[in-house]
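Build the 3D model from these lines:
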Amino acid sequence: MEMCSREEIMDLCRQAIHQNMCYVVPRVLPQQLCLPPPSPKDELHSTLTKTSTRKFSDLPHDILMDIIAMLEIPDALRAASVCSSWCSVHTKLHNLGKYKRPQTPCFLYTSQSIGENIACLYSLAEKRTYKLTLPEPPISRRYLLGSSDGWLVTADERSEMHILNPITGEQIALPSVITINQVTRIFNHKGVLCKYRYSRHTAEGVTDSPMTLPLDKLRYFFHCKAFVFYDKSVKSYIVVLIHNPCEQLSFARLGYDKWTWLPPHLRFQDCTYKDGLLYAVTSLGEIFAFDLNTTVITAKIIMDRTKEYSRERIYIVQAPWGDLLQVWRPPQGDGRGYDEITGRSALVSNTGRTKLYRVDTLAKELVEISDLGDHVLFMGNNQTYCLCAKEYPLLKANHIYFTDDSECLALRTLWGFRLDIGLLNLRDKSVEEIVSPRLWLKCRAPVLLVPNPRKMNSTCHN
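Here you go, the predicted structure:
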């Protein structure tokens, strides 16, 4: 065929992508995409049928690769389903980790009523829900501990942890929970693991008597929040876990067989990672930095405590312009509200009173800031992100997208309480629904996820 211009190829891509609109995305395997039958009256379909399959398959792969690399995940998947040639280009991009476009964050949520191995992905870019088929163990039975860099951290029904990329389906088992200092095994008379002994040991000593818990219950008492960070210095990933008692820190490197405990500090609520250092903030506003690549890991104090008692939930985030930020989110409200599930009064969100601070690391003090300008913040049961809205034109600048990450979240979801999820306008402090009616009624609380179409092995070599 004659050589097409880049503009002509872009036009063909748009036609093909729109023709392959889909609502169900099982991982990233194009051959498994569930596509609706085309309508004979569809103008795009009429245009597309006039274009031969060979015309698509003969398009230059180097230009196709550049174009597909700039698409949002749903459009890239649709492009891959056009023909075998485009699928091979998509697969090559996927394997080499050459996607260029920053992916717009999504909400991921699960429910057994949807399907045990199905997760729903609500796209903030398209305002549309996709369904993903994920590997065993069933995602609907797992406890979602957090998300970072496109990876979920989950705890299964034996309270064992995995990291999972819901876009690629890649999954890696983490070291056993029994390698964490406070957890030991209990066997029955047949030698079968049946329970865990959960010690209340902290860096300051034993705070209470130990608990004996069924395998599936440990995760609700012990696991708090988890993060996946890429360590460029050793070209590998680390997973950081905030866990009880008293919200301590442990970390594990992928490929290692145990967790490493980070005493002696307590009450951690959020973490971020930059230039080889793990930064962790406590409920009293303290910030500690850990160099995880040293033989003896010590904590360097970046910020002393800024308050004497714990009330707000506190987040830490590295802003694109270089500042380290703290975000203070007040607790739930006074119960004057309406719950869509029970039809009764419900807790009112106080997220509208969220405060932002710049961390002055030289003076070791917090400087309150009023807004984010042309940036947007994501906080909740995920790594806290601050993104430039100019790179994500479908997001609202100077807003905070937030999800519920209260300490009793599992029970709140089980009992049907209204979850604290929404969109905060930092200019006037108003709060609105992200989508109405809520998609996650009678579902577990959603997690904010930045889709990552790259395989871990390709990322590690970039």
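
all contacts plus neighbour counts: C-alpha atoms, from now on.
OK.

Tell me how many other residues surround residue 336.
Per other CA atoms under 10 Å, the neighbour tally for residue 336 reads 12.

State the distance from it to residue 418.
As for residue 336, its distance to residue 418 is 12 Å (criterion: CA to CA, to the nearest Å).

And for residue 149?
From residue 149 to residue 418 the distance is 28 Å (CA to CA).

ok, those two, which is more surrounded?
Counted by other CA under 10 Å, residue 149 and residue 418 do not tie: residue 418 has more neighbours, with 24 against 17.

sec struct for that one, please.
Assigned by DSSP: H, G, I helix; E, B strand; the rest coil, the conformation of residue 418 is coil.

my guess is residue 396 meets residue 376, correct?
Yes: with contacts counted by CA atoms under 8 Å, residue 396 reaches residue 376, the gap being 6.8 Å.

between those two, who's got more neighbours?
Counted by other CA under 10 Å, residue 396 and residue 376 do not tie: residue 376 has more neighbours, with 23 against 18.

to compare against the first, here's another:
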Amino acid sequence: MKRSRVDLLATAGSSCWSSIPGDLLEQISGHLSTDADLLHIHQACAHWRASTSPPASCRPWIRAVRTGWSRPLAPGDTDYSFWLPRRQHQRQVETRAPPAGVPYCLGASRGWLAMGDRRRVPWDPASGARPLTRLVLWDPASGAEVQLPCLRDATHVFLSGDPLASPHSWMAVASQRVADIAIKPFFWRPGGAAAWSPLGERNTAAFISVAFHGGRAYCVDAYRVVYVYDLGTAARPPALVGARNAGAMVDEIWKCHRFSYRPNGAHLVTGRAGGELLLVAWRRGPGIRWAEPAVSSCCSPLCSFFAVVFKLDWTRDEPELGERVTDLGEHALFLGHGECLALSSKEFPGIKRNHVYCVAPEWNVSSKHDRTLPDWAFVFDLGSGTSQEIPYPRELRDDGTNWRPFSWFCLRTPFMKQQQ
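The predicted model follows:
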């Protein structure tokens, strides 16, 4: 069936764009999907500005979580918060309250929050803590909810697609804590089994990032091991078809006679133009205050870099690093403990092209080991190799909240004031 078209000029009754009815402009702006488009339509002229609203807060946001030494939760408090990634005067983003009965956040993926009725706590089988009994995907902008089967002791949830945009072709991967740092991975598909099914047959360390690409799930654990699961076969559970240490792969390419480049962390990102899978390896280079001294005679220029980006290929039945990526074009990468993002600066005007925005718990450990959080995040310029710190918000240092920056979160649609 052919979609009907709206003749804007005929609707306005004039050739002047400024005479388009305000209610029609408001309707059009409600269908725009990028922050940049909303800002452009709002800035076109005085009439358009009066008839439309800019985003309340440009995306993406930093998702922070409470720590083990945060003050106790008061009635109505959440165990997560959202913040704009500014270098100065960081601002908290207020969203609507979570659904009744599931106030605790267990992950963020594809613009959805995984909410449960039990807070994620340190693993202790003898604690007698009440198990998780509800697990819900929730969009804090629209309020939409998608029910998931419950998974006891779930810690993180990753989505391969948007449950509303592709209701029959997405899947979820979740981690179930089975020891202090060990997890057992599970997966679930809508229309399939009623309960979660094991993903592979072995336990791993906690997953730091998960990416879905080419019919496979690529998972990086806390020890920087990349596990690859084949999702395109009828095998139950999906077979583990490859596992390699990301640090070892980087070392094989960039040798240095003074010291190993072995990274402190590794993350996977998909979604950039071209659809390739990227592996981002980072280390604490000379630009960071607690870094090792610079090595001027090092044979590899990468030894002074904070982050390097490679294409990750699947060859000879194992993951291998492809060519190094030195220019992301109009895109920027966002790394954290959870889903990592590749976003276009043309669609998200609050970000810088060819930059890597970094936030993760392991970067925010005080050199004095005194539970202070000296930094909030880092912004790394992939072109110049320089980095800037986003300091920990001043107003949070002494209020007892102890928010820890944990991951990035990008809503499915622009965030408007009426959605707060």
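
Any idea what the TM-score is?
Put the two chains on top of each other and the TM-score (TM-score structural alignment, normalised by the length of the second structure) is 0.60; 325 aligned residues with a CA RMSD of 4.8 Å.

picking that back up, what residues are shared contacts of residue 396 and residue 376 of the first structure?
Residues touching both residue 396 of the first structure and residue 376 (CA atoms under 8 Å, 6 or more residues apart in numbering): residue 389.

Quick check: the aligned residue for residue 104 of the first structure in the second structure?
Matched to the second structure by TM-score structural alignment, residue 104 of the first structure sits across from residue 59.

any idea how far residue 182 of the second structure is from the residue lying closest to that match once chain neighbours are set aside?
Nearest residue to residue 59 of the second structure, sequence neighbours excluded (CA to CA, 6 or more residues apart in numbering): residue 410, at 5.8 Å. Counting by CA to CA, the separation of residue 410 of the second structure from residue 182 of the second structure is 28 Å.

Now for the residue lying closest to residue 409 of the first structure once chain neighbours are set aside: which residues touch it?
Spatially, and ignoring its direct neighbours in sequence, residue 409 of the first structure is nearest to residue 445 (7.8 Å; CA to CA, 6+ apart). By CA under 8 Å, 6+ apart, the contact list for residue 445 of the first structure reads 109, 403, 404, 409, 413, 419.

The aligned partner of residue 445 of the first structure in the second structure is in what secondary structure piece?
Mapped onto the second structure by TM-score structural alignment, residue 445 of the first structure lines up with residue 405. Assignment of secondary structure by DSSP states H and E places residue 405 of the second structure within strand 404-409.

Do I have it right that residue 323 of the second structure meets residue 311?
Yes: Residue 323 of the second structure lies in contact with residue 311 (CA under 8 Å); the separation is 5.7 Å.

Name the residue in those two with the higher neighbour count.
Legend: neighbour count by other CA under 10 Å for residue 323 of the second structure and residue 311, higher for residue 311 (17 against 11).

pretty sure that one belongs to a strand, no?
Yes: counting by three-state DSSP, residue 311 of the second structure is located in a strand.

What separation is there between the nearest residue to residue 390 of the first structure once chain neighbours are set aside and residue 352 of the first structure?
In space, and not counting its chain neighbours, residue 390 of the first structure is closest to residue 374: 7.1 Å by CA to CA, 6+ apart. For residue 374 of the first structure, the distance to residue 352 of the first structure equals 19 Å [CA to CA].

try residue 278 of the first structure
From residue 278 of the first structure over to residue 352 of the first structure (counting by CA to CA), the distance is 29 Å.

Now do the contacts for the closest residue in space to residue 214 of the first structure that isn't next to it in sequence.
Distances taken as CA to CA, 6+ apart put residue 195 closest to residue 214 of the first structure, at 4.6 Å, once the chain neighbours are dropped. Going by CA under 8 Å, 6+ apart, residue 195 of the first structure touches 185, 186, 187, 212, 213, 214, 215.

Scan those and report the most crowded one.
Among the contacts of residue 195 of the first structure, the one with the most neighbours (other CA under 10 Å) is residue 215, at 19 neighbours.

so residue 277 of the second structure touches residue 314, yeah?
No: in this structure, residue 277 of the second structure is not within contact of residue 314 by CA under 8 Å, at 9.9 Å.

With neighbour numbers in mind, choose between those two.
Taking other CA under 10 Å, residue 277 of the second structure and residue 314 do not tie; residue 277 has more neighbours (20 against 15).

Would you mind finding the match for residue 459 of the first structure in the second structure?
In the second structure, no residue is paired with residue 459 of the first structure, using TM-score structural alignment.

quick one: residue 459 of the first structure and residue 68 of the first structure, what's the gap?
Separation of residue 459 of the first structure from residue 68 of the first structure (CA to CA): 18 Å.

Looking at these two, which is more packed in?
The residue with more neighbours, out of residue 459 of the first structure and residue 68, is residue 68; 25 against 15, by other CA under 10 Å.

Distance of that one relative to residue 14 of the first structure?
With CA to CA as the criterion, residue 68 of the first structure and residue 14 of the first structure are 11 Å apart.

three-state assignment of residue 47 of the second structure?
helix.

leaving aside the residues next to it on the chain, what's closest to it?
residue 18 (6.1 Å).

The residue nearest to residue 390 of the first structure and residue 398 touch, don't they?
Yes: counting by CA under 8 Å, residue 374 of the first structure touches residue 398, with 5.8 Å between them.

So the two - more neighbours on which side?
residue 398 (19 against 13).

Map the more buried one across to the second structure for me.
So residue 398 of the first structure corresponds to residue 354, using TM-score structural alignment.

Please pull up the equivalent of residue 335 of the second structure in the first structure.
Checking TM-score structural alignment: residue 335 of the second structure goes with residue 379.

doesn't residue 401 make contact with its match?
Yes: at 6.5 Å, residue 379 of the first structure and residue 401 qualify as touching, with contact defined as CA under 8 Å.

and residue 20 of the second structure, how many neighbours does it have?
20.

and the residue nearest to it when sequence neighbours are not counted, how far is that from residue 25 of the second structure?
Distance criterion CA to CA, 6+ apart; nearest residue to residue 20 of the second structure, sequence neighbours excluded, is residue 12 at 4.6 Å. Separation of residue 12 of the second structure from residue 25 of the second structure (CA to CA) stands at 11 Å.

of those two, who's got more company?
residue 25 (19 against 16).

Do a quick rundown of the strands in the stretch 251-400 of the second structure.
265-269, 278-282, 307-315, 318-325, 331-335, 341-344, 355-358, 375-381, 387-391 (DSSP state E, counting those that start in this stretch).

Counterpart of residue 312 of the second structure over in the first structure?
Checking TM-score structural alignment: residue 312 of the second structure goes with residue 359.
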